Every structure is written in C-alpha cells, then in structure tokens.
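Colleague: Any chance you could fold what I've pasted below:
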Amino acid sequence: MGRSFDAVPDQLAEWMVAQPVWFVATAPLAGDGHVNVSPKGDDTFRVISPTEVAYLDLTGSGAETVAHVRENGRLTIMFCSFGDKPNIVRVFGRGRAVLPRDERFDELAGRFPARDGARGIIVLDVEQVTSSCGYAVPHMELVGPRDTLAEWAGRKNDEELAAYRAEKNAVSIDGLPALDP
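Modeller: Sure thing, here's the model as predicted:
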C-alpha cells in the first residue's frame, strides 16, 4: 500500500541513492507551457538531509529543469525499482538551481564525484514523499552505465562548454531564462 511522509525516511534514502535511473518533472506556470520529464542517473543523486535532496546537473541539450525551478520552484523526483522488489517513490517540493557562482555550490559539489560538464546542482526542499507499489513497472536488468555524455564533455574545454551552454541552455523551449551565458 502507498505511504506518505513529511521527510525522506532512512530506509527510502538508501534505496533512492542506489537506483541507477530516476526522473525529474517540472512545468512552467503558463498553462500552454511544456511539462518536462527528464531521466537522470550515473551516481548524481544525494540525500543531503531528510528534508533536502540534490542532484548534479550535467550539461545537456536543454535546460528545462533549471528554467522551471527558477520561474516557480515546482519539482518532483520519481524513482522506480526495476529490480526484484517493486517500488515507486516520489519526492515533491520546491527546487532551486545552485550554480558554480553561488555560495553553496562548493559544499554541495563535494558530495558528488567530479564530472566533466557539470553545470550546477539542483536542490529540492522536500515537502512530501510518497511510496506506492510499482507492481506494473517491468522487471529489468541493468546492463551498465552509459559513458557517452562523459566522453562528449571530456573532449571539450571550459570555453567550449560555456559556448555550448550559451547556445543550447540559455532559455527553455518555452523561452524562459535558464542558464545565464
């Protein structure tokens, strides 16, 4: 049966960090804006405290999550078990982008492995955590991590990454400001 919590319980914290893939969902305030759901993974999620979680935001082809949390803060993170024991966990709350120029960036970045192409950290202030059965989620086996993004970012220097972000990550697909060039 589903359960609801005001904070991340210890047993769920360990389980969430162990998941190889998870998803973030955001939306702009505009009713005709695009709802965004993005898959994440590669050891980039951390439980900072029972009421705060964070993930390392890597350079990608868009910056919807950053734009949406800058505009309105709404963020949901969802984890699904694809292994033997079915489970779905959603973490709801207010998100914010912590960028390399921000005061808290170095403290948070120290919690993650160094990654080429890291452009920021998304922090979620937890308001509610729910769990549900996950009985309809398929049982699948992990083949392994994908190195494509790390290899791409590793071939670029800081200036090339900054130029890519200025071109691809400055605004969301709805025109909201995302990463400052």
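Colleague: rest of the way, CA atoms for contacts and neighbours
Modeller: Will do.
Colleague: Report the contact partners of R96.
Modeller: V66, V69, R70, G73, I122, V123, L124 (Cα atoms under 8 Å, 6 or more residues apart in numbering).
Colleague: now do 6 Å
Modeller: V69, I122, V123 (Cα atoms under 6 Å, 6 or more residues apart in numbering).
Colleague: I'd like the distance between the last one and F82.
Modeller: Here V123 is placed at a distance of 25 Å from F82 (Cα to Cα, to the nearest Å).
Colleague: More neighbours: which of the two?
Modeller: Each of V123 and F82 has its neighbours counted (other Cα atoms under 10 Å); V123 has more, 25 against 19.
Colleague: does that one count as helix, strand or coil?
Modeller: At V123 the chain is in strand, as set by DSSP: H, G, I helix; E, B strand; the rest coil.
Colleague: Quick check: closest non-adjacent residue to it.
Modeller: Using Cα to Cα, 6 or more residues apart in numbering and skipping the chain neighbours, the partner closest in space to V123 is A54 (4.2 Å).
Colleague: Tell me which residues touch the one you found, please.
Modeller: Contacts for A54 (Cα under 6 Å, 6+ apart) come out as F45, R46, I122, V123, L124.
Colleague: Report the buried members of those.
Modeller: The neighbour-count test (16 or more other Cα atoms under 10 Å) marks F45, R46, I122, V123, L124 as buried among the contacts of A54.
Colleague: A67 belongs to a helix, doesn't it?
Modeller: Yes. Counting by three-state DSSP, A67 is found in a helix.
Colleague: one step back: assign a three-state SS to the residue nearest to V123, would you?
Modeller: Classification of A54 by three-state DSSP places it in strand.
Colleague: Please generate a structure for the following sequence too, so the two can be compared:
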Amino acid sequence: MGVFYDQIPDHLVEWIGKQQIFWVASAPLTGNGHVNVSPKATPNCFHMVDRNRVWYEDLTGSGIETISHLREEGNGRITILFHSMEGPPRILRFWGKGTVHEFGTPEYDEYIPRENRKPGSRAVIVIDIYKVGTSCGFGVPVYKFEAHRTQLERWCDSLEEFDRKAAAESSLEMHPKGIKSWWTAENLRSHDGLPGLRVAHATDITPTNAFDRNAPRPKMKKQESGATAATSKFSSALDVKLVAAFSMGVVVTAAYVKLAGKYLK
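Modeller: Just a heads-up that it's a prediction; the model follows:
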C-alpha cells in the first residue's frame, strides 16, 4: 500500500543518500506534447536542502526537456523517483515545482562553486516538494551495482576544453566544437519547440570543472546474450562430460593393460 507524507520523512534520508540512480519526469501542458522521463546517475549530483526542498546538478544531454517544461508558463511540474535496486524493495516519489538556475548566473554559483562543478553542468534544478509517497517496489528486479560510467563527463570535458582554449587565446568567437556551441545547437528548444536554455550558451564565463581525466575508468563485465549464455553453459557441460569420459577411458585402459599383462606372463 502507498503511504504519503507532506515532507521527506527522517527514516528515508539515509536511504536516499545510498541510491545510485534516480529518475526525473516532466511534461508540457499541452495534451499532445512529449512526456519526458530521464535517468540521473552521476555521483553526488542529488542534494537535500531540507525536508521540502532538494536540487540536482543538470548535466548536458541531447535534449532540454526538463528545463523547458519547468519554464513553461503555468507549468513547473516535476516528479522525482527513487527505487531500491539492492536490499529490501522500495519506491519513493517526490512531487514538486521546479526552478531552473543556469550556468552563468549568480544563483547557479550559490549552489555549485566553480571548483566543484561537473563537466557539462548546465543548470541547477531546485525542487520545492509538496508531496512525498512510498510504495512497495515488489515488481522492481534486484540488480547489483558495479560502477558509475564516466563517458558523459569525459565527453563534456572534451567539449569544454575547446572553450577553455578559445578563452586562453582571448578569442571572442564561440568555438565551433565547444560545449557552448553544442548548447546553442541542441539545447535551446525542446522536442515540442518550448524554450530551453537562455543564459548558459551566451555567458562569457569559461566552463571549468573538477573532473580528473587521469582517474581510472570503471571496468564493466561483458554481458552475454541469451543464446551466447546458453551456448556457454552447454559447452561447459560438454567439457565436463568429455573430461569424465576421458578419465574413465584412462582407468579402463590401465585396467585392461594390467590384466592382459598378467595373462601373457
């Protein structure tokens, strides 16, 4: 059964801090607009201010849906979902109203000092929560967390490096391969044509971040397809049988040689 609260209850605070992924959902006001659901899994990107206010660092992507929906006049609706992947099952939702603070604004800097900024960070999404709900989560499968991917941060850092080089050369032109050019090309409008970024792509502030490109990359286990896994299991079983048959053959042969030698004497 679902249980609802007016704020984040104390007993869930520690559990929230241990989760490796959360989901963000938003939608435009028009009935035929695109409903958006996005996974967020970068470490240390979700933060709690108090029991009714949270925020997360919004990183660069191919779309700008959440920001566009939050900024649509009369909208601002957003839902955050956590669910347990390990341990006891649980689903947790926050319903709230969201506010966007873009990179290049004083409000953004209040939340994220430049020395702590992640590569590709384009905004802070602040959510004022008016309802919290938990449910069983019995239908969510159990998964084992291995590691966070670093491809997004590496890619964004590579784009930002072009902006940093342009700034070092005192160039007034936006670098065509920089992240601001990406924001301009991909993040000014949503799929439905709603306005997205307003400031980040045009700011004079050079994007710097705390990413360590020399840090070791996570090693992922190779996933086998169903057919490959079945073949692998069959091969393993066949190998065991062959070894057993060979061993039996050796024993029988040895016994035969011993017996034959006895009678030949």
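Colleague: Can you give me the TM-score here?
Modeller: Overlay of the two chains. TM-score (TM-score structural alignment, normalised by the length of the first structure): 0.94; 181 aligned residues with a Cα RMSD of 1.6 Å.
Colleague: quick one: which of the buried ones among the contacts of A54 of the first structure is nearest to R165 of the first structure?
Modeller: Comparing these against R165 of the first structure with Cα to Cα places I122 closest, at 16.5 Å.
Colleague: Any figure for the gap between T105 of the second structure and V124 of the second structure?
Modeller: 10 Å.
Colleague: So for those two, which residue has more residues nearby?
Modeller: V124 (25 against 14).
Colleague: my read: the more buried one touches E57, true?
Modeller: Yes. Contact criterion Cα atoms under 6 Å: V124 of the second structure and E57 qualify, at 4.9 Å.
Colleague: Please enumerate the helices of the stretch 101-250 of the second structure.
Modeller: 106-111, 151-168, 179-186, 226-264 (DSSP state H, counting those that start in this stretch).
Colleague: So for H34 of the second structure, which of these sits nearest?
Modeller: For H34 of the second structure, the closest of those is helix 179-186, at 16.7 Å, according to Cα to Cα.
Colleague: In the first structure, what stretch matches that closest one?
Modeller: Counting by TM-score structural alignment, helix 179-186 of the second structure lines up with residues 161-168 of the first structure.
Colleague: Just the buried positions in that stretch, please.
Modeller: Neighbour counts over stretch 161-168 of the first structure (16+ other Cα under 10 Å) mark L161, A162, Y164, R165, K168 as buried.
Colleague: thinking again about what came up before, save the helices of the stretch 101-250 of the second structure as a markdown table, and put in distance to P39 of the second structure too.
Modeller: Output for those, formatted as a markdown table (distance: least, Cα to Cα, whole Å):
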| stretch | distance to P39 of the second structure |
| --- | --- |
| helix 106-111 | 21 |
| helix 151-168 | 13 |
| helix 179-186 | 19 |
| helix 226-264 | 26 |
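Colleague: And the ones you listed: which comes nearest Q7 of the second structure?
Modeller: That would be helix 106-111 among the helices of the stretch 101-250 of the second structure, by Cα to Cα, at 21.6 Å.
Colleague: The residue mapped onto W155 of the second structure from the first structure: neighbour count?
Modeller: Under the alignment (TM-score structural alignment), W155 of the second structure pairs with W152 in the first structure. The number of residues packed near W152 of the first structure is 12, by other Cα under 10 Å.
Colleague: again with T66 of the second structure
Modeller: Residues lying near T66 of the second structure (other Cα under 10 Å) number 26.
Colleague: about what we covered before: right, and the helices of the stretch 101-250 of the second structure - which one's nearest S26 of the second structure?
Modeller: helix 179-186 (18.7 Å).
Colleague: Let me know the angle separating that closest one from helix 151-168.
Modeller: Orientation of helix 179-186 of the second structure against helix 151-168 (axes from the mean of the first three to the mean of the last three Cα atoms, to 10 degrees) gives an angle of 120 degrees.
Colleague: and helix 179-186 of the second structure, how far from the first structure on average?
Modeller: Helix 179-186 of the second structure: mean distance to aligned residues in the first structure after superposition is 0.4 Å, counting by mean Cα distance after the TM-score superposition for the first structure.
Colleague: Now do the same contact list for the residue lying closest to G96 of the second structure once chain neighbours are set aside.
Modeller: For G96 of the second structure, ignoring the flanking residues on the chain, the nearest one in space by Cα to Cα, 6+ apart is I129 at 4.1 Å. Each residue near I129 of the second structure by Cα under 6 Å, 6+ apart is listed here: N52, R53, W95, G96.
Colleague: What residue in the first structure is paired with I129 of the second structure?
Modeller: I129 of the second structure maps onto V126 in the first structure, with residues paired by TM-score structural alignment.
Colleague: how far away is its match from V8 of the first structure?
Modeller: Applying Cα to Cα, the value for V126 of the first structure to V8 of the first structure is 8 Å.
Colleague: same check, this time on E71 of the first structure
Modeller: Applying Cα to Cα to E71 of the first structure and V8 of the first structure gives a distance of 25 Å.
Colleague: out of the two, which sits in the busier spot?
Modeller: The neighbour comparison of E71 of the first structure against V8 (other Cα under 10 Å) goes to V8, with 23 against 16.
Colleague: ok, the more buried one - contacts?
Modeller: Contacts of V8 of the first structure were listed using Cα under 6 Å, 6+ apart, and they are P50.
Colleague: Okay, and it sits in which element?
Modeller: Assigned by DSSP states H and E, V8 of the first structure falls within no helix or strand.
Colleague: Ok, P39 of the first structure next?
Modeller: P39 of the first structure is part of strand 36-41, with elements assigned from DSSP H and E.
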